[in-house]
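# Okay, sequence plus prediction incoming.
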Amino acid sequence: MHDLLMDEYSKLWDIVLDGPFIQTFEVKDGEITRVIPKTRQQYSEVDRKKIEKFYKAKKLLVCGIGAGEFNRISACELAKEIWDYLKTAHAGTKQVKESEIDMFTSQYENLK
């Protein structure tokens, strides 16, 4: 049972990090192959299960935040967008981190 839950959480985390699975099909026109998104009527049962996981991943992220942050992420449609926002809001961007490292290094050197 524990392994099944870990597998489920791992798949949900992949959706958060990689973005959603987009249901598509290929159309060949001579040598050119185009990838076209499926309509809802064209979804298979497998497609529907993947979409369900996408919504579950998004729901888990949304349920884990407070009302103030919910207002800030409510326009996000993808779990990945929510995660990227939360990651930036709580850890800062790469530039912010580099700036903080420079600041702390400077403070350390001044203490010496």
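Everything's here; your move.

# Please count neighbours and contacts with C-alpha atoms only from this point.
Noted.

# can you tell me the helix or strand for the residue nearest to the spatial centre of the chain?
Nearest to the mean C-alpha position of the chain, counting by Cα atoms, centre = their mean, stands residue 80 at 1.7 Å. According to DSSP states H and E, residue 80 maps onto helix 79-91.

# Residues in contact with that helix: which ones?
15-20, 54-55, 57-58, 61, 73, 76, 97 (Cα atoms under 8 Å, 6 or more residues apart in numbering).

# what about versus this one:
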Amino acid sequence: MCLEAIDPEYLNMIYDGPYRPMKLAVVVVGQEENMIDKENKDYFPEDLSSIIKDAKVRHILHSSLDNVMSNRIIGCKTAKEIWNTFEVKYLGTTAIKKNRRTILNQEYEHFGSKSNESLTEIYDRF
């Protein structure tokens, strides 16, 4: 998928995660302030706009998938969760990336010709 095709405003939903409308909870003397989720009736137009953006990004990501990958992300509730699932599936975790580099280095260091290969075939394989 080409991320350049997605509006930069929507990319924030992928990288920063979903927007959750929050409000300040009632503060009791002696307790610290904390934030709680807003109820639907308390949403401002900006809140609704951000929620709609997340839904659009989820739709874009869902639309670009084949059936196999769709089954993997069916339980994801936000665009951020879908994106993280993509990253693990196609790029792997940090440990997997490190193992891939190690294997590729070993293959490079032990590169050699096979018995019935021509120089062109060796070069192409290299």
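Arrived safely. All values reported here derive from a predicted model rather than from experimental measurement.

# returning to that earlier point: give me the buried stretch members for the helix holding residue 80 of structure 1, please.
79-83, 85-86 (16 or more other Cα atoms under 10 Å).

# circling back to that earlier point, just to be careful, could you list which of the contacts of helix 79-91 of structure 1 are in strands?
Using DSSP state E, no member of these falls within strands.

# quick check, nearest of those residues to residue 37 of structure 1?
Among those, residue 20 lies closest to residue 37 of structure 1 (Cα to Cα), at 12.9 Å.

# So what does residue 42 of structure 2 match up with in structure 1?
In structure 1, residue 42 of structure 2 lines up with residue 42, judged by TM-score structural alignment.

# How about the contacts made by its match?
Contacts of residue 42 of structure 1 (Cα under 8 Å, 6+ apart): none.

# ok, now with 10 Å
For residue 42 of structure 1, the contact set (Cα atoms under 10 Å, 6 or more residues apart in numbering) comprises 23-25.

# Put the buried members of those residues into a PyMOL selection.
The following PyMOL line selects those of the contacts of residue 42 of structure 1 that are buried, judged by 16+ other Cα under 10 Å:
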select buried, resi 23
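
# ok, so of the contacts of residue 42 of structure 1, who is nearest residue 48 of structure 1?
Comparing the contacts of residue 42 of structure 1 against residue 48 of structure 1 with Cα to Cα picks out residue 23 as the nearest, at 9.2 Å.

# on that earlier part again, quick one: the helix holding residue 80 of structure 1 to structure 2 mean distance?
Mean deviation of helix 79-91 of structure 1 relative to structure 2 after superposition (mean Cα distance after the TM-score superposition for structure 1): 0.8 Å.

# Contacts for stretch 14-26 of structure 2 next, please.
Counting by Cα under 10 Å, 6+ apart, 11-13, 32-40, 42-44, 46-55, 57-58, 61, 77-84 sit against stretch 14-26 of structure 2.

# how about 7 Å then?
The contact list for stretch 14-26 of structure 2 (Cα atoms under 7 Å, 6 or more residues apart in numbering) reads 33-38, 47, 50-51, 54, 78-80, 83.

# Nearest to residue 8 of structure 1 among the buried residues of helix 79-91 of structure 1?
Once Cα to Cα is applied, the member of these that ends up nearest residue 8 of structure 1 is residue 79, at 15.6 Å.
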